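Participant: What would the 3D arrangement of this be:
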Amino acid sequence: MVARDKGQPGEDSAGDPYVPTHGNGGYKVESYELDLDYRLNSNRLSGKATITAVATQALSRVSFDLTGLRVAKVLVNGRRAGRYAHRNGKLHIWPSPALSEGSEFVVDVQYSGNPAPVDSPWGELGWEELTEGVIVASQPSGAATWFPCNDHPSDKAHYRITITTDSPYHVVANGRLVSRRTKASRTSWVFDQAAPMATYLATVQIGRYDVLELATSPVTMRGVLPSSQMRDFRSDFGRQQDMMRLFIKLFGPYPFGSYTVVVTDDPLEIPLEAQGISVFGSNHVDGRRGAERLVAHELAHQWFGNSLTPSRWQDIWLNEGFACYAEWLWSEESGGLTASQQVSKAYSRLRGLDEDLLLSDPGPDLMFDDRLYKRGAITLHVLRLQLGDEAFFELLRTWTRTHRHGSVTTEDFIALACTFTEDQNDVLALFAVWLDATELPALPRRRR
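Facilitator: Predicted coordinates for the structure are as follows:
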């Protein structure tokens, strides 16, 4: 993360050109403690955020991302801030005295308002009302719609999230459910996410949901969904435990304490991943396993994206290419098309499309383009052919183990891949044509 604080407006970006108005320099967040009170009928959110951070340089000003909500009070290290200003999605705070390099500091922000998603090139992002409940989908830049934060993927922190809301509703947030206390018509839910988490992976899901315990081995898994979806859900997600076993074998240990699938009562355009959680719409549950490839895709993100998070958005293929390849690995394992057949099918489709996507740096407009998903997955398969199965899957397990709960770049993956072959130049050449050129390379002749 590029650390900046020149004391002038506009110098607060952490330096990611894909989302230049988000992220802030000069500090590293250690933890977020969020105490939220939400009224569904009025869509009213009142919150207190306690942010503990360490200054990576001397700071006369600290900035956080926060949009659409009103700030009522700011404290720094228990004292009122010298002054603060909230404008254009940025909360600027001038602590008194200024912060010295290396010092730990605590910022308390009290805020409230009617949270709403923000428009972006990738659709509406952040806190959004459902017909009866709430969904939070923040990737890549929607976290600031519900709490003040350093909204940059590389700044991962511990979270403790308390949500108080109307008692008939079930709440899901990241991490372990520490406690649930009901008083009159209100219930407070407390979640603790010990593993470091990026802001875009933090989530709250609220709805009239029932809980279905799916498995305790090899990982505790549960479904949270409307009762009307239960029958179809059991069929559609019935092989998720087998997916988990396969991915643990191929990718290494599951990186979190448990895994929760939420199904909303509303249809969703696409499912979404959060840390330890995946969220599907009612349209993804049909009783015929019509969305099973997406079930595999979202589960794979727990390794690729959530535990190993890109340091910068240009490396999004490390999330989506890997999760797409996991779909193909599951297809092969479960008796569908082999990975080689999936590659041939995807390659034929790519040949008929524009070849203007640079996988290693697609640009913000194409970072969620389906061609990135497919070309990323094909790249991994070509690497598998070159290394051989034993070395390739040991590479993936070493990748997830070495960078567990960390931040990664494409250069990190290339460097590690080069240690799994004696022909480093061949591996570098492979990545050069698949990652750093727009033209679609020829597939190797040898097929699986």
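Participant: okay, CA-based contacts and neighbour counts for the rest of this
Facilitator: OK.
Participant: all helices for the stretch 101-250 of the chain, in order.
Facilitator: Here the stretch 101-250 of the chain has its helices, by DSSP state H, counting those that start in this stretch, at 230-236, 240-251.
Participant: mind putting these in a markdown table, mean neighbour count and distance to Q110 included?
Facilitator: Supplementary listing: those in a markdown table, determined by neighbours: other CA atoms under 10 Å; distance: least, CA to CA, whole Å:
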| stretch | mean neighbour count | distance to Q110 |
| --- | --- | --- |
| helix 230-236 | 17 | 39 |
| helix 240-251 | 18 | 40 |
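Participant: would you list those in JSON lines and tack on distance to V29?
Facilitator: Formatted as JSON lines, these follow (distance: least, CA to CA, whole Å):
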{"stretch": "helix 230-236", "distance to V29": "38"}
{"stretch": "helix 240-251", "distance to V29": "29"}
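Participant: so which of those comes closest to A215?
Facilitator: helix 240-251 (7.1 Å; CA to CA).
Participant: Span of stretch 309-317 from start to end?
Facilitator: Counting by CA to CA, to the nearest Å, the length from the leading to the trailing residue of stretch 309-317 is 11 Å.
Participant: now the helix or strand E390 falls within and helix 240-251, what's the angle there?
Facilitator: Taking DSSP states H and E as the definition, E390 sits inside helix 389-402. Helix 389-402 and helix 240-251 are oriented at 100 degrees to each other (axes from the mean of the first three to the mean of the last three CA atoms, to 10 degrees).
Participant: Let's compare: structure for the following, please.
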Amino acid sequence: MALLTLLMFALANLAIGTPRCSHLEKIQACESLRETRLTALDADSSHSYDQTALLLDYRVENSVNVPLTGRALVTLTANEMLTWIPFNAEGLAIYGISEMGNDLDFIYRNDTLWVEKTLYPGQSATIEIQLTAPAIPNFFEVGYHVDWQRVFTFAEPFGARRWFPCWDQPYDKFDEITIAVNMPEDWSLASNGFLTSTTYPEPGRKREV
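Facilitator: Okay, the predicted model is just below:
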């Protein structure tokens, strides 16, 4: 039986659905005003929100030519007034972002994903991000890997940004994480936590949560 391993440690950029020029100008102005925060995105002092819950819902294939495909739902609470929410995101393809079914504008460049959403201090939101993450050919590099009859993620402790957008810092851990994987029927999901459901959405495929 093949083994699928997803390890939870908190990819030139392709953005599908990049905002119009007017939105580009807005984010450029935002970056200009917050240049220190942009260049120090990894610094604790620049942390403008707390990420509290994560749902990863992915489809995997036994092929290095097929990327990790699916969605990430990140629930966060603002620590300050936000008009654009920054996420670490490296090498991903972003196909759409929404909140409660409403599409959100976004900018993706310089390994940073900016999502246009106004939040006041203490206000929470769940951001849904449709994405793919390519397989990393070198098994010693951080990221998503495809091996013979198995796929896995690897990072220590940084690198989750290579398979889902997040604030990729170990000091801000999610309080709750749910992982759902659609995979070949003879594979199994291995991760921290408990298996809550197994379904068979299509012939030859299995989905475990």
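Participant: And the TM-score between them?
Facilitator: Once superposed, chain against chain, the TM-score is 0.74 (TM-score structural alignment, normalised by the length of structure 2); 174 aligned residues with a CA RMSD of 2.4 Å.
Participant: Show me what P121 of structure 2 lines up with in structure 1.
Facilitator: In structure 1, the residue paired with P121 of structure 2 is E101, using TM-score structural alignment.
Participant: swap that for Y49 of structure 2, sorry
Facilitator: Per TM-score structural alignment, Y49 of structure 2 is aligned with Y27.
Participant: got a list of what the closest residue to its match other than its chain neighbours touches?
Facilitator: Setting aside the residues directly before and after it, Y27 of structure 1 is nearest to A55 in space (CA to CA, 6 or more residues apart in numbering), at 4.2 Å. Contacts were defined as CA atoms under 8 Å, 6 or more residues apart in numbering; by that measure A55 of structure 1 touches 26-28, 99-105.
Participant: Helix or strand for S22 of structure 2, just tell me which one.
Facilitator: With DSSP H and E as the test, S22 of structure 2 turns up in helix 21-33.
Participant: ok so, going back, wait, which of the helices of the stretch 101-250 of structure 1 is closest to R186 of structure 1?
Facilitator: helix 230-236 (26.0 Å).
Participant: So which bit of structure 2 is that closest one matched to?
Facilitator: Going by TM-score structural alignment: helix 230-236 of structure 1 matches no residues.
Participant: now swap in stretch 129-142 of structure 1 and tell me
Facilitator: The aligned range for stretch 129-142 of structure 1 is 146-159, by TM-score structural alignment.
Participant: which of the residues in the matching stretch are buried?
Facilitator: 146, 150-155, 158-159 (16 or more other CA atoms under 10 Å).
Participant: out of those residues, who's nearest I136 of structure 2?
Facilitator: Looking across these and measuring by CA to CA, the closest to I136 of structure 2 is V146, at 7.8 Å.
Participant: From what I see, that closest one and V60 are in contact.
Facilitator: No: using CA atoms under 8 Å as the test, V146 of structure 2 is too far from V60 to be in contact (9.2 Å).
Participant: what distance separates the start and the end of the match of stretch 129-142 of structure 1?
Facilitator: First-to-last residue span, stretch 146-159 of structure 2, CA to CA: 16 Å.
Participant: quick one: that stretch to chain centroid distance?
Facilitator: Taking CA atoms, centre = their mean, to the nearest Å, the mean C-alpha location of stretch 146-159 of structure 2 is offset from the chain mean by 15 Å.
Participant: what's the counterpart of the residue nearest to Y27 of structure 1 in structure 2?
Facilitator: Using TM-score structural alignment, A55 of structure 1 sits opposite A78 in structure 2.
Participant: what's the answer for R79 of structure 1, then?
Facilitator: R79 of structure 1 maps onto N102 in structure 2, by TM-score structural alignment.
Participant: Which residues are in contact with its match?
Facilitator: N102 of structure 2 touches nothing, counting by CA under 8 Å, 6+ apart.
Participant: How much space separates it from L82 of structure 2?
Facilitator: 18 Å.
Participant: before we move on, the earlier item: ok, residues contacting the helix holding S22 of structure 2?
Facilitator: With CA under 8 Å, 6+ apart as the criterion, helix 21-33 of structure 2 contacts 38, 84, 105, 107.
Participant: In that helix, which residues are buried?
Facilitator: Here helix 21-33 of structure 2 shows 27, 31 as buried, counting by 16+ other CA under 10 Å.
Participant: Any idea how far that helix is from the middle of the chain?
Facilitator: On CA atoms, centre = their mean, the centre of helix 21-33 of structure 2 falls 23 Å from that of its chain.
Participant: same thing with stretch 40-55 of structure 1?
Facilitator: Distance, centroid of stretch 40-55 of structure 1 to centroid of chain: 19 Å (CA atoms, centre = their mean).
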